[in-house]
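Colleague: Sequence first, then the predicted structure:
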Amino acid sequence: MSSDITRHHETPGDDSIWVDARPEPVAITIAAYDPGWPARYEALAARIGAALGPKALGVEHVGSTSVPGLAAKPVVDIALTVADPADEPSYLPELEGLGFALVIREPGWHEHRALKLARPNTNLHVWGPGCPEVERQRMFRRWLIDHPEDLRRYQEAKTAAAAEANGAGEIVTEYNRRKEPVIQEIYERIFRAHGLT
């Protein structure tokens, strides 16, 4: 289990993950922390839970908007756990009924599926039971809350990555790749502190 927790995932550099065409570049904005983000998540979680019922094994606020005080893209990230992410017919119609659209399919990374909602701007990540990526996200969030120096370092990395990606006309996956070295440095501190490395 610890080897799954400590393994870093690298998003493919080609277009293989996109369900449809690769998206056009859109300017990446890093906004000051908005105390309304948690309430936006709660409203979305309630809608997802109502639509899926017991099929939703877990719904959790993850990503930068879940970290109090952290500047972020104003996009709420949600981790949804279902019995089998690869069984799209078992959950996708209900989510599409809420306005979500499947945009990313990554069978090689814990069967990850990513869906997008335009309003409010939301990324919904679908995982299976016991997925180590969800635990990694929990650990990262808690660490940033407890370690303001790493929160500042991550915020600086996000701001720099956004400026570089915007300047190069890149999409969000390239922005993510640009901040990855700092993320991995922070994870290494987390893993050492938890005795995982």
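Modeller: Sure thing, it's come through. Numbering: from 1, shown residues only.
Colleague: from here on, contacts and neighbour counts on C-alpha atoms
Modeller: Will do.
Colleague: Any chance you could list what contacts the helix or strand where residue 164 lies?
Modeller: Element membership of residue 164 [criterion: DSSP states H and E] is helix 148-168. With contacts defined as CA atoms under 8 Å, 6 or more residues apart in numbering, helix 148-168 is touched by 26-30, 70-72, 144-145, 171-172, 174-176, 178-179, 182-183, 186.
Colleague: Can you flag which of the residues you listed belong to helices?
Modeller: Secondary structure from DSSP state H places 144, 145, 172, 174, 175, 176, 178, 179, 182, 183, 186 of these in helices.
Colleague: Please identify the helix or strand for residue 60.
Modeller: Assigned by DSSP H and E, residue 60 belongs to strand 58-62.
Colleague: Revised request: answer the last question for residue 124.
Modeller: Assigned by DSSP H and E, residue 124 falls within strand 122-127.
Colleague: list the buried ones in that strand?
Modeller: The neighbour-count check on strand 122-127 (16 or more other CA atoms under 10 Å) flags 122, 123, 124, 125, 126, 127 as buried.
Colleague: ok, second structure coming up, stack it against the first:
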Amino acid sequence: MGVNRPDPRRLDVTDVELVGGPEPLVVGLHPYDEGWPGAYEEHRRRIVAALGERAVAVEHIGSTAVPGLAAKPIIDVALTVEDITAEEDYLDLLLAAGYVLRTREPRHRLVRTPGRDVHVHVYEQGAAEVEAYLLLRDHLRADEADRALYERTKRELMTRSWSDMNAYADAKSAVIAAIKERARADAR
């Protein structure tokens, strides 16, 4: 059950606020670490302790959620809340739990640890982005060929210098889109 709020839904932000500005990609790929699921679980517990029922769902996403896949050593978490625009229901509680705000953009907030090793992506319940993350994660867990393709792509991109970590993420988008299309076809 979500938190009942009598006020009508507010409009979301319309611009991207990137706290601290662009950051260079400074971490490389690491072999899969058996400790990543435990690190995720620690943060899942921290988030649930901070938010209680306001945390509609908490999921381990990204490459660290795929056994055997090399990844940047950054745990990605998808947190679903009832209303992304009701920041008073979750943001201060996450900040009090030790996370810092990195990004505020339409339909998405990102908080992370001060050490930048855990990123919590906050979305509204029913967000297509969360469904897409889970589709990709589950497909990569099951499909060895696409997992290898994705890792090769990441390794190739890591040979370049990236002044903005977001540009590295964008450079993977075509391969990710193709993998998600295959995952959708497999799910039919």
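Modeller: Okay, I see it. None of the values given here were measured: they were computed from a predicted structure.
Colleague: about what we covered before: what about the strand holding residue 60 of structure 1, how far off from structure 2?
Modeller: In the superposition against structure 2, strand 58-62 of structure 1 averages 0.8 Å from its aligned positions (mean CA distance after the TM-score superposition for structure 1).
Colleague: picking up where we left off before, so where is the strand holding residue 124 of structure 1 in structure 2?
Modeller: Aligned by TM-score structural alignment, strand 122-127 of structure 1 corresponds to residues 118-123 of structure 2.
Colleague: hey, where'd the strands end up in structure 2?
Modeller: Secondary structure of structure 2 (DSSP state E): strands at 17-18, 57-61, 75-81, 100-105, 108-112, 118-124.
Colleague: Can I get those in JSON lines including distance to residue 50 of structure 2?
Modeller: Shown next, in JSON lines, are those (distance: least, CA to CA, whole Å):
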{"stretch": "strand 17-18", "distance to residue 50 of structure 2": "24"}
{"stretch": "strand 57-61", "distance to residue 50 of structure 2": "12"}
{"stretch": "strand 75-81", "distance to residue 50 of structure 2": "12"}
{"stretch": "strand 100-105", "distance to residue 50 of structure 2": "14"}
{"stretch": "strand 108-112", "distance to residue 50 of structure 2": "14"}
{"stretch": "strand 118-124", "distance to residue 50 of structure 2": "13"}
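Colleague: Which of these sits closest to residue 41 of structure 2?
Modeller: Residue 41 of structure 2 sits nearest to strand 57-61 of all the strands of structure 2, at 8.4 Å, using CA to CA.
Colleague: What helices and strands are in contact with the closest one?
Modeller: In terms of contacts (3 or more CA pairs under 8 Å, 6 or more residues apart in numbering; DSSP states H and E), strand 57-61 of structure 2 is packed against helix 36-51, strand 75-81, helix 128-142.
Colleague: which one of these lies closest to residue 87 of structure 2?
Modeller: Residue 87 of structure 2 lies closest, by CA to CA, to one member of these: strand 75-81, at 9.6 Å.
Colleague: Just give me the mean distance for that closest one relative to structure 1.
Modeller: Compared with structure 1 after fitting, strand 75-81 of structure 2 deviates on average by 0.5 Å (mean CA distance after the TM-score superposition for structure 1).
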